[in-house]
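> Structure for the following, please:
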Amino acid sequence: QENKELFGLVIGGYGLFGVIYSVVLRLTSRQKVERIVEVITADKLPEAFEQRIQADFLYGDFQFSTNEKSDDFLYRGVFSCYRPVDSNTPLVKDQKELSEKQWNDLYYLSHADKVQAFRQYSTYYLSTTGQIYASDTHQLSIYLDDYHHELDHRLGTGEQASEIITEIYVPRPDLPDFLAEVREDFRANNVNMVYGTIRLIVQDTDCFLAWAKKSWACIIFNIDTVHTPEGLEHSANAFRRLIDMAIKRGGSYYLTYHTFARRSQIETCYPQFAEFLHLKQLYDPQERFQSDWYRFYRKMFATNDASAYSMDPLVWKMENSK
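Modelled structure (predicted):
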């Protein structure tokens, strides 16, 4: 209730409005959940999500095929959801889970043999339906640090690459139509997407610069990007086209994964962004709290060019990480 404007800026201001040193959290009870898995198609997904919600499932996502040469591309996927079960339901000690080697092999196949990657991934997930998990740990998994360095050697392309992520938000009923347009675009422009998933997000009414402005469908794209100016520009163009597709449907995108969006796209998706920068100067005139991200957009919005964008920060990071 106090300092409502500043509160909204601090909790959604990407670290630019101060340091939060003390927090009181409202927790929820730890419970046991059962994983239910099926393979479905994207045209059935909005209804499938709604049915799971009505059946009191707590979590769920859809991980789709990335094989652009198949009819399954951005259409057929693994729909995994979790529903609460009785607290006395036992947790089995040695449940099925992917090992570090299996994850490495899947990452390799996602680049080298996408048919086999989806076959192995979907087969594994279907085999885990009915397994019981604790609600506070069921989303944990192995993290392969610097996996792409080894992957580049294994692929033998002689190129250094990595995945760049973005999140696109569209109204839930528009999801199948959006995916159909992306499917056509990625094929026409040879976009190499190696992983993608869909989940639902709920409207955020507290943050000043809220990314979840409505209760949308969230589509996550990971695009394989070669570390050259041409490779970077190719991925940047793909991300800008995705944002345009979202805008056409009244949607948006996540602001901080990359700096490829045109200023006009930022102003459409985040019309309060210029005010956000103004309030930054008001509350922190000495700019004690800064970041590369902030300095990048401060410079962009100092111009009057609505088409402005830049890749300089990412190029610099790539050049200095070799």
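> only C-alpha atoms for contact and neighbour calcs from this point on.
Fine.
> List the contacts of the nearest residue to Asp86 once chain neighbours are set aside.
Spatial nearest neighbour of Asp86, chain neighbours left out: Lys32 (7.0 Å); criterion: CA to CA, 6 or more residues apart in numbering. Shown in contact with Lys32 (CA atoms under 8 Å, 6 or more residues apart in numbering): 84-87, 89, 132-135.
> residue ranges for the helices of this protein, please.
4-11, 45-54, 100-112, 114-127, 147-155, 175-188, 229-248, 263-269, 273-283, 292-300, 312-320 (DSSP state H).
> For those, give me a markdown table that also has distance to Val19.
Converted to a markdown table, the helices of the chain look like this (distance: least, CA to CA, whole Å):
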| stretch | distance to Val19 |
| --- | --- |
| helix 4-11 | 8 |
| helix 45-54 | 36 |
| helix 100-112 | 36 |
| helix 114-127 | 41 |
| helix 147-155 | 32 |
| helix 175-188 | 37 |
| helix 229-248 | 31 |
| helix 263-269 | 26 |
| helix 273-283 | 13 |
| helix 292-300 | 16 |
| helix 312-320 | 25 |
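> how about those helices, which one is nearest Thr166?
helix 229-248 (7.4 Å; CA to CA).
> What sits closest to Val92 if chain neighbours are left out?
Ile132 (7.4 Å).
> give me the number of residues near Lys69?
Using other CA atoms under 10 Å, Lys69 has 10 other residues around it.
> now it: how far from Ile165?
22 Å (CA to CA, to the nearest Å).
> go on, Lys4?
Distance from Lys4 to Ile165, by CA to CA: 32 Å.
> now the other sequence, so there's something to compare against:
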Amino acid sequence: MKKKAMASFLIGYTLLFTGSVYWHGQQFSQPIASDAGQLLPTAVKSIEQAEGEKQLQEMVRRANRTGDKLSIAGMQHSQGGHTYYPGGTIIDMKKYNKILQFDPKRQTITVQAGATWDDIQRRINPYGLSVKVMQSQNIFTIGGALSVNVHGRDIHYGSLIDTVESFRLLTAAGEIINVSREENKELFPLVIGGYGLFGIILDVTFSLAKDELYETHTRVIDYSQYSSYFQNAVNSSQVKMHLARISVAPDTFLREMYVTDWTNAKDEHKLTAYNQLKEDRIIAAPKLLLGLSRYSDWGKDKFWELQRTYMKKGNGKLETRNNVMRSETAFMEYESSSRTEVLQEYFVPVSEFADYIDDLRNVLENEKDFNLLNITVRYVGKDEQAVLSYAKVDMFALVLLINQGRSSKDMKQTEEVIRKMIDITLQHNGSYYLPYYSYPTKDQFDTAYPHSKEFFRMKRKYDPDERFMNFFYREYGQ
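Next up is the predicted model:
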């Protein structure tokens, strides 16, 4: 590793990644807002904390009088300016986080939009219950999770929309309405996966699942075997959760994979012996090698070896459903003054996987400056409930972690590669996820989301003054 690169690594290694960020730049007269991607620092009018239902309602009504634009923010891990807008007001929902009602017998819970998955898990875990669908981290707010319609590791549920019974929405007119599959049902598939463009989600009622004890099974396979392995060994067995990673290390680039399946444990009665919720830890070796992989091919090879070895050592490990969902991510914390880490996520039909990977490899092997750190693979069953649905058929979801610079030149270089990858994804009848930076073209967006025109038409129907605004809407909807 070159001295300058090593010095940059050591500086970055000593700083903790702060995640979602608001700050006030002293050289500006207005607050400057950014998100986890840190690529769109933007001057906004104000940042308002959500305190109560009446206060939020008055905030919307006041904006209607003054003409202010409103954006809604949680943890701000959507990375394309989805939670703020130039000159607008950010409504920070994180303190609006009460658990309003929990019914263990009916297996339902109602929470305010600022509550996190961690809040929910801590409440329901003592009752032997679990959430059905959530991100692979538990730090996110429920309102944010609904707004991007997340998916998770459980292969038997589709997207988050499957688990939502109802929610209350504060509309652009300042009215509070109930929304479900029966009541104001037109809004149900628009608000879920609607990126905060239809109003403020106040609270949500979810259905829950029973917590279970799982046994872990990990194996290494060739990428060409993955589709058949999944269809034969996973989709038709007692596998409850599934996760895979494909190598980005030069020695095995986009060829070797490890797959992890969680099956029901034989000793299910031992659930209570394992159901203490695990806490996130910073694990020194993975954190160090991930750091090295940011700066060298050698680091990428060593980090892949560590991942593969570490996961295989977990074979036979017993873990509850709630804890499988609480993946350890502290080792991924990262901060740099000149670089950032962004996500992309591509969905490709199960039957297309091997051919898709071949085409993806052909592109990326020629992009020597494109710093790809990780690809995680999950399964998402066909789910077209949301208007902006990303799973038109049964899909594999590939989550890409990319290290890139923040300069205009760096962003342009990343944009060019990402557009090539999206073209390949679309050629294989796939789609891509919308919570990330707006590198895709408008034509790519329209192809991946054929109902987008209907979505934006309904946005203007329910919010004719475009009171709720963000960069995503400005880029693709106006």
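> on that earlier part again, and Lys214 of structure 1, which of the helices of structure 1 is closest to it?
Nearest to Lys214 of structure 1, of the helices of structure 1 and by CA to CA, is helix 263-269 at 11.8 Å.
> against structure 2, where does that closest one fall?
Taken onto structure 2 by TM-score structural alignment, helix 263-269 of structure 1 occupies residues 442-448 there.
> check the fit of that stretch onto structure 1 and give the mean distance.
Taken over the aligned residues, the distance from stretch 442-448 of structure 2 to structure 1 averages 0.9 Å (mean CA distance after the TM-score superposition for structure 1).
> chain center to that stretch: distance?
How far stretch 442-448 of structure 2 lies from its chain's middle: 20 Å, per CA atoms, centre = their mean, to the nearest Å.
> returning to that earlier point: out of Lys4 and Ile165 of structure 1, which sits in the busier spot?
Between Lys4 of structure 1 and Ile165, counting by other CA under 10 Å, Ile165 is the more crowded of the two (17 against 12).
> and that one, what does it touch?
220-223, 257-258.
> again, only this time at 6 Å
221-222 (CA atoms under 6 Å, 6 or more residues apart in numbering).
> what residue of structure 2 matches up with it?
Ile165 of structure 1 maps onto Leu343 in structure 2, by TM-score structural alignment.
> Which one of the contacts of Lys32 of structure 1 is nearest to Arg154 of structure 1?
Nearest to Arg154 of structure 1 among the contacts of Lys32 of structure 1, with distances taken as CA to CA, is Tyr133, at 34.2 Å.
> For the closest one, give its distance to Ile36 of structure 1.
11 Å.
> of those two, who's got more company?
Tyr133 (22 against 19).
> dump the residue contacts of the residue opposite the more buried one in structure 2 once aligned.
Counting by TM-score structural alignment, Tyr133 of structure 1 corresponds to Glu319 in structure 2. Listed by CA under 6 Å, 6+ apart, the contact partners of Glu319 of structure 2 are 213-214.
> Which stretches in the stretch 151-300 of structure 2 count as strands?
With DSSP state E, counting those that start in this stretch as the criterion, the stretch 151-300 of structure 2 has strands at 164-170, 176-180, 200-207, 209-210, 213-222, 239-246, 256-264.
> What's the local residue count around the corresponding residue of structure 1 for Ser236 of structure 2?
Residue pairing (TM-score structural alignment): Ser236 of structure 2 is matched to Gln54 of structure 1. Counted with other CA under 10 Å, residues neighbouring Gln54 of structure 1 total 9.
> Over to Lys317 of structure 1?
10.
> got it, and Glu181 of structure 1?
By other CA under 10 Å, neighbour count at Glu181 of structure 1 equals 12.
> Quick check: it vs Phe79 of structure 1, distance?
21 Å.
> what about Arg83 of structure 1, how many neighbours?
20.
> show me what contacts Gly60 of structure 1?
80-81.
> Kindly apply the preceding question to Asp136 of structure 1 instead.
Asp136 of structure 1 neighbours (CA under 6 Å, 6+ apart): none.
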